[in-house]
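Participant: Just need the structure, nothing else, for what follows:
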Amino acid sequence: MSTTAPSPLLSDSLRGLGLEARTLFFALNYEFTKIEPKGIFKRFKKNQGAIDIDLACVLYDENCTMTDIVWFKKLRDKAESIKHQGDSLNGKDRGEQAMYLAPLDQEQIRLYLERVPAHISHIALIANSYHSHPFSRVKKGEIHLSDDEGNRCFEVNLKQLPRDCTTLWVAHLRREVDDWHLTLQNLPLPAEDLASAAQEVAHELARVLPIPQGV
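Facilitator: Prediction:
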């Protein structure tokens, strides 16, 4: 699948990217965007609403088997190494301090890398539009990754994603001997929800990564 990547291709160790801290923030900010239903759906008030974007971090072992997922349905992994700070349903429901261009992120997942269990080799960072509205329909918005010192590794402009993109494999963290290696993926997925996206990423990882010795 092709994508018009909003950021330059990025793949390096966290240390090489200037992220020295051991805590990362996978975060989302976007301007409240109301979606008006069209045609027959105008009759049903329940179909009216706003764009709702969700984030997830998915954990895989060395065989690319999913072992855990942190998202709005499960706010932390078993080891409490990854913690979701709470779901935003429309980009403005968490108050003025957590709106677009405000001091706080509307939705944020914190990754405490030193706590990630040793059997976890890969972490996928994924975004999904809950009601299947394309990301590009937001008025303004971005997904970014930073450390706890404020250093930003990348920003993904939602307006620059493909017009039909509703689920995005944003980035991939791969464990190395003494660090984590980050690759910015920006890969649209056909999945309609985060659980399906997690499985699609597992298949993609298994396809492109070498099989561990002894397996």
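Participant: From here on, just use CA atoms for contacts and neighbour counts.
Facilitator: Noted.
Participant: Count the neighbours of the nearest residue to S129 once chain neighbours are set aside for me.
Facilitator: Excluding the flanking residues, the one nearest S129 by CA to CA, 6 or more residues apart in numbering is I53, at 4.5 Å. I53: 26 surrounding residues under other CA atoms under 10 Å.
Participant: Another for comparison:
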Amino acid sequence: MGLTLRKGDALTLTKKDGSSLTRIHMGLGWDAAEQKRGFLASLLSGGKPQEIDLDASAILYTSDRRVQDIVYYGQLKSRDFSITHTGDNLTGEGDGDDEVLLVDLNRVDDSVKHIVFVITSYSRQTFDQIENAFCRVVDDALPSKPEVARFDLTEQGRFTAMIMASLSRNGQGWKFTAIGKPANGKVAHDIAAEAATVL
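Facilitator: As a prediction, the model looks like this:
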């Protein structure tokens, strides 16, 4: 079990021997909140829980906070091939990670100083319809793929996006920061300027 972080906490991504992590995956997940519905609404839905289609993305920034690249459901790989999105989850169903971004930290272009991970709602479903949102860092270089750090989001509200966390260069390695800042936008491009303000 990894270290549980709270909003604003930061962690340098190192192994037990002090060397830097090289390959990680950022897993993001969420569930539909329990909705109190009337008899007719329950009948029409067939008793099924509401489907929540959120999109996880990674925004890559230069040192002066300019957007260098965005990895999302419409572009599944960064131009430097350091980040791969494993695919879009259209419902939010199932346990564990709903969407995953694989990150090879050694391949991130030298001009990239920050990577911000965000969740957006293309269908404009708001975060008061969502619960148990989280992001977690997993060490993919080890066969056991241990969880390094986890950030569980407790905030809900009438916003359509969340700036979840960031990775920033820290000497020869990287630092992970739990952010949890609400925003509004359908896709990552919509909130890229606002996400830059957290760096």
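Participant: Surely the residue nearest to S129 of structure 1 is in contact with S132?
Facilitator: No. Between I53 of structure 1 and S132 there is no contact under CA atoms under 8 Å: 9.1 Å.
Participant: Show me what the residue nearest to S129 of structure 1 lines up with in structure 2.
Facilitator: By TM-score structural alignment, I53 of structure 1 lines up with L54 in structure 2.
Participant: Do a quick rundown of the helices in structure 1.
Facilitator: 194-208 (DSSP state H).
Participant: Not counting its neighbours along the chain, what's nearest the residue positioned nearest the centre of it?
Facilitator: Centre of structure 1 computed as the mean C-alpha position; nearest residue by CA atoms, centre = their mean is I126, 3.1 Å away. Distances taken as CA to CA, 6+ apart place W169 nearest to I126 of structure 1, at 4.6 Å, with adjacent residues excluded.
Participant: to the chain's geometric centre, what's the distance from stretch 79-99 of structure 1?
Facilitator: Distance of stretch 79-99 of structure 1 from the chain centroid (CA atoms, centre = their mean, to the nearest Å) equals 13 Å.
Participant: Give me the contacts around that stretch.
Facilitator: 29-33, 50-54, 57, 70-72, 74-77, 100, 102-117 (CA atoms under 8 Å, 6 or more residues apart in numbering).
Participant: now the residue nearest to S129 of structure 1: how far from R115 of structure 1?
Facilitator: 27 Å (CA to CA, to the nearest Å).
Participant: swap in K92 of structure 1?
Facilitator: Noted for K92 of structure 1: a distance of 32 Å to R115 of structure 1, by CA to CA.
Participant: the more surrounded of these two?
Facilitator: Neighbour comparison, K92 of structure 1 and R115: the larger count goes to K92, with 18 against 13 (by other CA under 10 Å).
Participant: How much space separates the equivalent of S168 of structure 2 over in structure 1 from K83 of structure 1?
Facilitator: Using TM-score structural alignment as the criterion, S168 of structure 2 maps onto R174 of structure 1. R174 of structure 1 sits 19 Å away from K83 of structure 1, going by CA to CA.
Participant: Who are the contact partners of A202 of structure 1?
Facilitator: Y60, C64, T65, M66.
Participant: which residues does the closest residue to the last one other than its chain neighbours contact?
Facilitator: Across the structure, with CA to CA, 6+ apart as the measure, the residue nearest M66 of structure 1 apart from its sequence neighbours is Y60 (4.3 Å). Taking CA under 8 Å, 6+ apart as the contact definition, Y60 of structure 1 lies against M66, T67, D68, I120, S121, H122, I123, A202.
Participant: How about the contacts made by the fifth one?
Facilitator: So the one you mean is S121 of structure 1. L59, Y60, D61, E62, R174, R175.
Participant: any chance of these in JSON lines, plus distance to L24 of structure 1?
Facilitator: As requested, the contacts of S121 of structure 1 are exported to JSON lines (distance: CA to CA, whole Å):
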{"residue": "L59", "distance to L24 of structure 1": "15"}
{"residue": "Y60", "distance to L24 of structure 1": "18"}
{"residue": "D61", "distance to L24 of structure 1": "20"}
{"residue": "E62", "distance to L24 of structure 1": "21"}
{"residue": "R174", "distance to L24 of structure 1": "14"}
{"residue": "R175", "distance to L24 of structure 1": "14"}
